[in-house]
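A.B. asks: Sequence and predicted structure below; questions after.
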Amino acid sequence: MTPEHHTPLDTPEAFRQRARYVVALVVVAVVGLFVLWTTRQVLLLVFLGAAIGVLFFHTSRWLAEHTGVPRGATLAAVVLTVLGVLGAAAVFGGPRLADEATALAERAPELLELARNRLGLPESALTLPEALGTVGGQLLGWFSTAAGVVSGVLVVLIVAVYTAAAPSQYTAAVTRLFDHEHQAFVRDVLAEMGSTLLAWLRGVGIAVALLGTMAAVGLSLIGVPGALALAAFAAALTVIPTFGPFIGWAPAVVVGFAEGTTMGLWTLGLAITAQQIEGSVITPKVQGSMVRVGPAFIVAGQIVLGSLAGFLGILLVVPVLGVGLILIQRLYIGPFVKGEPADPENPPRVSSPDGEVVRADHPAGSALTGRR
């Protein structure tokens, strides 16, 4: 007897359907990962725009509640005020800022050499690496050109305005992806994410404003050359957690020591004071417990997101990790580790000794789960 040979067409239809499903799932996963990889910076810009949209929404709603003006009008006022402040800062402070930054850049080698000699450091301690420009360009990524900066700002602003104008439209779109029983839980998780983003933005905004003002006034009183440019750099780097404040104040300290030991010590003291205020007062009091991300996770996140998305990844590491922490807490730690119901309004169902399925908050279910 000759052995019977089977072809793929001889396999059961159910098996072929499962095979097609698995292949389709793999293809979708590969395509999805490719799209995420190629658009990672755009997605982070959209994420930042949504976060700013949350701030715009809460601010405009607060104004509407306290003034009686329609929220559409207060939202327009908030957006125009922000644009007006930024525009006024660019018009009145931009030329001086550009002149001071250009002068400092031209004197950079001289200032570094003076500071190195005054501090008694070896020749290689304070130098400008030749690869700094290349590394900086790779780090900035999208924002390495003027066109990239303008387009990035436009993307963030458009997403922020649309998000603030009708946030319920987007939350409803997300909740409709889930069954009706869990939609309240999804809305609760989205609201918690919004609170986290609001706390982060509020903390960053206050830190940049206060520390920038403190740096500009302090450096001007000390007499450090290019005080406005140095203060703007220090304030801008404040938004980057962990390493940002140290990098931001480094140029001011170097310029201070280049001008004299006394001026350098005063500048160093100002930098230390500013960081103590930011770390001990501003961040804990303003952000509170909304953004509960440990320093080690922040550093690890900066390394990973920085390598994936450059400056945007480093900038947004805290809110991204904060949102991720909420998802882990509500979807895994709560229900699977602590035994808490994922949806407080719909507790999980358990089986009673007689085989009847009851809710966990039912007296029989409470006895089974040990909850009171």
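C.D. replies: Looks like it came in fine.

A.B. asks: Every contact and neighbour count from this point should use C-alpha atoms.
C.D. replies: Will do.

A.B. asks: Give me the buried positions along stretch 320-339.
C.D. replies: 320-323, 325-327, 329-330, 333-334 (16 or more other Cα atoms under 10 Å).

A.B. asks: Redo these as TSV? Include distance to residue 344 and secondary structure.
C.D. replies: Converted to TSV, these look like this (distance: Cα to Cα, whole Å; DSSP: H, G, I helix; E, B strand; the rest coil):
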residue	distance to residue 344	secondary structure
320	25	helix
321	24	helix
322	22	helix
323	20	helix
325	19	helix
326	16	helix
327	15	helix
329	14	helix
330	11	helix
333	15	helix
334	11	helix
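
A.B. asks: Please enumerate the strands of the protein.
C.D. replies: 349-351, 357-359 (DSSP state E).

A.B. asks: okay, now the one to match up with it:
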Amino acid sequence: MTTIQAQKSFILMAMAVFLLMVSFYYLIHVWLIVFASILMAVFLLSLVEFLTKIPVLGRYARRLPHGVLLTLVVLFLLGIFVGFAATFGHELANQLEHLKQMIPQAFDYLHQYVQSYPMLYEWLQNQAWIERLRSDPQGFLAQFGEGAMTHLPTYLGGVISGIGTFVVIVILGLFLAISPAVYRRSFVAMIPKNSRNKAEYLLERSYRAMQQWLVGQLVVMGFVGVSTGVALWLMDIPFALALGFIAFLLDFVPVLGPWLSAVPIVLLTLIVAPDMLLWVVIMIVAVQQLESYVVAPIVQNRMVDLPPVALLLPQVVMGSITGFLGVALAAPMMVMIIVWVQVLYIKFTLGDYTVQILDQDEEQMKNDLYADFQGYQQKQTANNPAKNTPPQQTIKPNGDDA
């Protein structure tokens, strides 16, 4: 390539990056829908992959075309949805409607409940913000600006009323899952030939990381939703099904979601069974502790683990910019960003092939063409002298240029 051609390529690439960044700024909601569609496609493709790995059945499934397998997966999901709707749909809809009507009454009961504790009540009475919140709740929240706090009371309503956006996400995700190789080849074709192997590697690591995060998150969501609903039912708290369903949905948002789901549970308990409030709070805390210290470690091999700060900070930022959809997608976006930094910057720019990508375990690193597993083991031994693992055969990184 001549110098002039290289300059033209650089200018075109710079313009493309600039236009892409501008589109992120002005079309942030559109890009969030696109990312959610990619996440939906990852979910569908993961189910197709799981279908081919089922003992005995998987041997026959691998002989079927991809389109047939995807159709079977979609029909299976539709069957589950229809079965759930037929069994619990009417009761769930009624409970959600009654719950929506009862929640506002809970603030009056909360006021009466606090009055039973004179010291706490007197302290709250002396707080100016309490008086502003009681007299004008909407105006009180509005003082925090147009960010996530302003729209917090409408988040639940936004989830229910956002059916149109959800349908668009499902349709786009289905189209992406039908022909994933086409979009993959299109992305790789825009990369210089001597770096296309690395582009393929980046896409593979991104897909695996999002897949593992999604699988782990769905397992945790199922545990929280079922355990919350069953515990409330055993304590004779009404609307247990609706509250468990809300806990299941909001748990998709790590760190913040579980505690948001606790708000309607506590408020409803104040209305119907104030004497059970302490036990309900203990149940909520117990479920969260079981999630963090029992369920999550069990599924750790299938789950991408992120520290709370790496989850909460993006949620606050995305919530202040885009609202509920940004909060919901902040965690998987953070997973993808970390993988891209590890692959593009740490591996291919700095040349540190000992880094362990977010989705990988040690066994997977052994078969990674872009991983120095021996160097990784030496680093682990240096950081933890008690772990004296014998060195394994080094897998050299591919030598193509970045």
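C.D. replies: Okay, I see it. What you see is a predicted model; the values in this text were computed from it and never measured.

A.B. asks: Save the buried residues of stretch 320-339 of the first structure as JSON lines, and put in distance to residue 207 of the first structure too.
C.D. replies: Output for these, formatted as JSON lines (distance: Cα to Cα, whole Å):
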{"residue": "320", "distance to residue 207 of the first structure": "19"}
{"residue": "321", "distance to residue 207 of the first structure": "20"}
{"residue": "322", "distance to residue 207 of the first structure": "19"}
{"residue": "323", "distance to residue 207 of the first structure": "21"}
{"residue": "325", "distance to residue 207 of the first structure": "23"}
{"residue": "326", "distance to residue 207 of the first structure": "24"}
{"residue": "327", "distance to residue 207 of the first structure": "27"}
{"residue": "329", "distance to residue 207 of the first structure": "28"}
{"residue": "330", "distance to residue 207 of the first structure": "30"}
{"residue": "333", "distance to residue 207 of the first structure": "32"}
{"residue": "334", "distance to residue 207 of the first structure": "33"}
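
A.B. asks: Out of these, give me the two with the largest separation.
C.D. replies: Maximum pairwise distance among these (Cα to Cα): 19.8 Å, between 320 and 334.

A.B. asks: Let's have the strands of the first structure in TSV, adding distance to residue 203 of the first structure and mean neighbour count.
C.D. replies: Output for these, formatted as TSV (distance: least, Cα to Cα, whole Å; neighbours: other Cα atoms under 10 Å):
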stretch	distance to residue 203 of the first structure	mean neighbour count
strand 349-351	41	16
strand 357-359	41	15
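
A.B. asks: How many residues are close by the aligned partner of residue 318 of the first structure in the second structure?
C.D. replies: Under the alignment (TM-score structural alignment), residue 318 of the first structure maps onto residue 331 of the second structure. Applying other Cα atoms under 10 Å, we find 24 residues neighbouring residue 331 of the second structure.

A.B. asks: separation between residue 331 of the second structure and residue 189 of the second structure?
C.D. replies: Going from residue 331 of the second structure to residue 189 of the second structure by Cα to Cα, to the nearest Å gives 29 Å.

A.B. asks: And for residue 207 of the second structure?
C.D. replies: Residue 207 of the second structure is 18 Å from residue 189 of the second structure, by Cα to Cα.

A.B. asks: And these two? Which one has more around it.
C.D. replies: Legend: neighbour count by other Cα under 10 Å for residue 207 of the second structure and residue 189, higher for residue 207 (19 against 12).

A.B. asks: Mind reading off the mean deviation between the biggest helix by length in the second structure and the first structure?
C.D. replies: Identified as the longest helix of the second structure according to DSSP state H is helix 196-234. Superposed on the first structure, helix 196-234 of the second structure shows a mean distance to its aligned partners of 1.3 Å (mean Cα distance after the TM-score superposition for the first structure).

A.B. asks: Could you tell me where that helix falls in the first structure?
C.D. replies: Against the first structure, helix 196-234 of the second structure falls on residues 183-221 (TM-score structural alignment).

A.B. asks: Could you tell me how far that stretch lies from the centre of the chain?
C.D. replies: 10 Å (Cα atoms, centre = their mean, to the nearest Å).

A.B. asks: what sits against residue 271 of the second structure?
C.D. replies: Neighbour list for residue 271 of the second structure: 105-106, 109 [criterion: Cα atoms under 8 Å, 6 or more residues apart in numbering].

A.B. asks: do residue 299 of the first structure as well
C.D. replies: Counted by Cα under 8 Å, 6+ apart, residue 299 of the first structure has contacts residue 242.

A.B. asks: can you name the residues of the first structure that stretch 32-40 of the second structure overlays?
C.D. replies: Going by TM-score structural alignment: stretch 32-40 of the second structure matches residues 44-52.

A.B. asks: I'd like the distance between the equivalent of residue 165 of the second structure over in the first structure and residue 288 of the first structure.
C.D. replies: In the first structure, residue 165 of the second structure lines up with residue 152, judged by TM-score structural alignment. According to Cα to Cα, residue 152 of the first structure and residue 288 of the first structure sit 30 Å apart.

A.B. asks: what comes up buried for the longest helix of the second structure?
C.D. replies: Quick answer for helix 196-234 of the second structure (16+ other Cα under 10 Å): 196-203, 205-229, 231-232.

A.B. asks: JSON lines for the strands of the first structure, including distance to residue 166 of the first structure?
C.D. replies: Below are the strands of the first structure laid out as JSON lines (distance: least, Cα to Cα, whole Å):
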{"stretch": "strand 349-351", "distance to residue 166 of the first structure": "36"}
{"stretch": "strand 357-359", "distance to residue 166 of the first structure": "36"}
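
A.B. asks: Residue 342 of the first structure: which of these is closest?
C.D. replies: Of all the strands of the first structure, strand 349-351 comes closest under Cα to Cα, at 11.8 Å.
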